[in-house]
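Peer 1: Sequence and computational prediction follow.
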Amino acid sequence: MKKTYELIAPCHFGLEAVLKKEIQDLGYEISMVEDGKVTFLGDDEAICRANVFLRTAERVLLKVGSFQAVTYEELFQATKALPWEELIPADGKFWVAKAASIKSKLFSPSDIQSIMKKAIVERLKSHYNIQWFSEAGDSYPLRVALYKDQVTVGLDTTGVSLHKRGYRTLTSKAPITETLASALILLTPWKRDRILVDPFCGSGTFPIEAAMIAANMAPGMNRSFLAEGWKNLIPKKCWYDAVDEANDLVEDQIQVDIQGYDIDGDIVRAARANAEAAGVDHLIHFQQRPVSLLSHPKKYGFLITNPPYGERIEEKENLPELYRQLGQRFQALDSWSAYIITAYEDTEKYIGRKADKNRKIYNGMMKTYFYQFMGPRPPRKNNIQTSQEL
């Protein structure tokens, strides 16, 4: 019988509900939703499928255990009590790759890391009956989070973060991560039969992620994962099966209207190269165009964009005019909706209307807002057909 694990999927703060739905759509039971992470139940197959299919998770951690510790002795003993021999082979390379502490008595990452490493060594020494570990085998990095003295320990199955899809070799000045872009698209009512335009497309992340969603392309199908080497825990066949499943679901011959504009021609060329690397260049139209020339003849489209925030002082002077132009062009688009992530606090003022919804989201360490200006829903197709018949 397959073993069931608790798996932890970290995500951007404020986007837990999007990730929760993704995990449920994959068929797994949610055990807990907390700030910045979703915990769910799954077997070795779930580890593979979560890494390949999840668009909005940053990584997938196999939960080793959790306990309370207010002293380093408690941390040592509780870590040593965990069943490390069930997870790490005698030649495995293991270390605490990251330790984060919030509102806890133990707060030094380096001390937490070294004490937990010693505890694991002591446990494995007695189990394998050896005094020295070569650590010449596969890597088993740990990630540890302390919150209000509660310690949660997870093995990182992913390796390089899941936002690294593998397609973005060229980036613009202030790129939005692939996972965040996907989550923001999934927060909107956009579907692949609706128009999507990003007038500040930069390296193309919003259009590319939208095209991958439209074509049902799993974000991790063309990259590798750290746990692929964990033959003691996950049969290689599980990884092959997950990728085969992803390949079978791709529908890249669909008709979509996804467009990306940028004023910088070099950036547009970089976006095209990224889209080609992602395998969706045939689904996106990129063009060098300033926001002042933004237009589209059709109704009920979507603007989804990450405009400049004015990180540099000289750029801040240009923001009022830039956002005013964006607002004017948006108003000229008949029945469209606009979804804008930005740290610029005067966004509503220059767009010319109050957002219908506004969600605070941390983009890295920066506090940003996701302004949602909703247009009317298009009439249902069967209603159009009925009126035409009349």
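Peer 2: Ah, there it is.
Peer 1: contacts, neighbours, all on C-alpha from now
Peer 2: OK.
Peer 1: any idea where the strands of the stretch 51-200 of the chain begin and end?
Peer 2: 61-68, 93-102, 139-147, 150-156, 196-198 (DSSP state E, counting those that start in this stretch).
Peer 1: got these as a markdown table, with mean neighbour count and distance to Ser182 columns?
Peer 2: Formatted as a markdown table, those follow (neighbours: other C-alpha atoms under 10 Å; distance: least, C-alpha to C-alpha, whole Å):
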| stretch | mean neighbour count | distance to Ser182 |
| --- | --- | --- |
| strand 61-68 | 19 | 20 |
| strand 93-102 | 17 | 25 |
| strand 139-147 | 20 | 24 |
| strand 150-156 | 22 | 22 |
| strand 196-198 | 27 | 13 |
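Peer 1: one more structure, for comparison:
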Amino acid sequence: MTSFNIIATSAMGLEALVAKEVRGLGYECEVENGRISFKGDELAIARANMWLRTADRIKIKIGEFKATTFDELFEKTKALPWEQFLSEDAEFPVTGKSVKSTLFSVSDCQAIVKKAIVERLRKHYKKTGWFDENGPLYKIEVSLLKDVALLTIDATGSGLHKRGYRTGQGEAPLKETLAAALVMLTNWTPDKPFVDPFCGSGTIPIEAALIGQNIAPGFNREFVSETWKWISEKVWDEARIEAEDLANYDQPLDIIGADIDHRMVKIAEENAFEAGLGDLVKFKQMQVRDFTTMKEYGVIVGNPPYGERLGDKEAVQKMYFEMGKAFLPLETWSIYILTSNENFEEFYGKQATKKRKLFNGFIRTDYYQYWGKRPPKVK
């Protein structure tokens, strides 16, 4: 099988987590800002799409080179082996971005890259006119950073956060990739109780259940690279069989999602059902101040309202205070809260054991971590 240069893109702050997942699949990788690079065959492309919970998308790197003039961009793009990837009927739109580069006009760069690829393919396929582009989709991106052009083809399609189970959502839904990251950054294991007291449309509890039963997040969806002629159906079958074999559907789980809004609870139930987890995750309507439990050594993960809008501030501060009081008796529980509110600890009434900077979309947030007592060692 051919070896490809593969890139898993990542939200800022999650690179280390994506790299850990890539290594978990058995591939050595290099980590840069927003991207994790590794080498692999066709099966690696399918497996990365199928299994990476915290990556944004999978891309195939076609080339990288310095380009400070349009001529240079054209000639170096044309020199790349596009015919190895694009069939004669390929649909290949070109998108672009440019940061701190001499070639700052993105539309011009896109047009030049497109023209260079057409020239290369015309020669290979012995064609004189334009291509029909009525076949499989290959989304090409030219990304310029400090005069270095990176050319990639997107192998995912709809972003990896689109798992295919979300039938409805609230006002500010958490991306599934970030929800998975929040769970993976805790000390939770599938044998412990798990609670999300602000579950909204259920994304965090659903991602926890997928992690708990080792269900591949891409198992129930399709990817754009499934339509490519050079990745055989056999490769995708192999990736899906592996995912089926590694899923642990017998793992019992104790996962609860709660929300103040009964409509969100209903949406969360529908989403869990769509994910095939209908009986595994329990949802209920509840205010965080009413949370009590007799269970021990559980984990709470919450993405409460941040109070970003004027008028919400005081209500949110009061809710943080009530949350602190409700969680105070939970000495053996570990608690993890994501918020952009810089005074969270003050209202909650306790300093976090650890804080981690994360981005929820474009909002800079902190992940406040409160570690509970460890269970006694079994002799």
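Peer 2: Good, I have the coordinates. Treat the numbers as computed from the prediction; the structure is a model and nothing was measured.
Peer 1: export the strands of the stretch 51-200 of structure 1 to TSV and tack on distance to Lys298 of structure 1?
Peer 2: Output for those, formatted as TSV (distance: least, C-alpha to C-alpha, whole Å):
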stretch	distance to Lys298 of structure 1
strand 61-68	44
strand 93-102	49
strand 139-147	49
strand 150-156	46
strand 196-198	11
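Peer 1: Of these, which is nearest Ala211 of structure 1?
Peer 2: Nearest of those to Ala211 of structure 1, taken as C-alpha to C-alpha: strand 196-198 at 9.7 Å.
Peer 1: Give the burial count for Asp245 of structure 2, as a bare number.
Peer 2: Per other C-alpha atoms under 10 Å, the neighbour tally for Asp245 of structure 2 reads 10.
Peer 1: corresponding residue for it in structure 1?
Peer 2: Superposed on structure 1 with TM-score structural alignment, Asp245 of structure 2 falls opposite Asp248.
Peer 1: State the helix or strand in which that match lies.
Peer 2: Here Asp248 of structure 1 sits within helix 236-249, counting by DSSP states H and E.
Peer 1: So which residues make contact with that helix?
Peer 2: 44-45, 48-49, 52-53, 216-218, 221, 228 (C-alpha atoms under 8 Å, 6 or more residues apart in numbering).
Peer 1: for these, which one is nearest Val151 of structure 1?
Peer 2: For these, the nearest to Val151 of structure 1 is Asp44 (23.8 Å; C-alpha to C-alpha).
Peer 1: what sits against the equivalent of Ala210 of structure 1 over in structure 2?
Peer 2: Using TM-score structural alignment, the partner of Ala210 of structure 1 in structure 2 is Ala208. By C-alpha under 8 Å, 6+ apart, the residues touching Ala208 of structure 2 are 180, 183, 255.
Peer 1: any idea how far Glu342 of structure 2 is from the first one?
Peer 2: Using C-alpha to C-alpha, to the nearest Å, we find Ala180 of structure 2 at a distance of 23 Å from Glu342 of structure 2.
Peer 1: And the second one, by the same measure?
Peer 2: Per C-alpha to C-alpha, Val183 of structure 2 is found 22 Å from Glu342 of structure 2.
Peer 1: Tell me which of the two has more neighbours.
Peer 2: It is Val183, of Val183 of structure 2 and Glu342, that has more neighbours when counted by other C-alpha under 10 Å, with 24 against 10.
Peer 1: Just give me the match in structure 1 for that one.
Peer 2: Match for Val183 of structure 2 (TM-score structural alignment): Ile185.
Peer 1: Wait, that match touches Ile304, no?
Peer 2: Yes: applying C-alpha atoms under 8 Å, one finds Ile185 of structure 1 in contact with Ile304, separated by 7.5 Å.
Peer 1: Since that was my last question, I'll sign off now.
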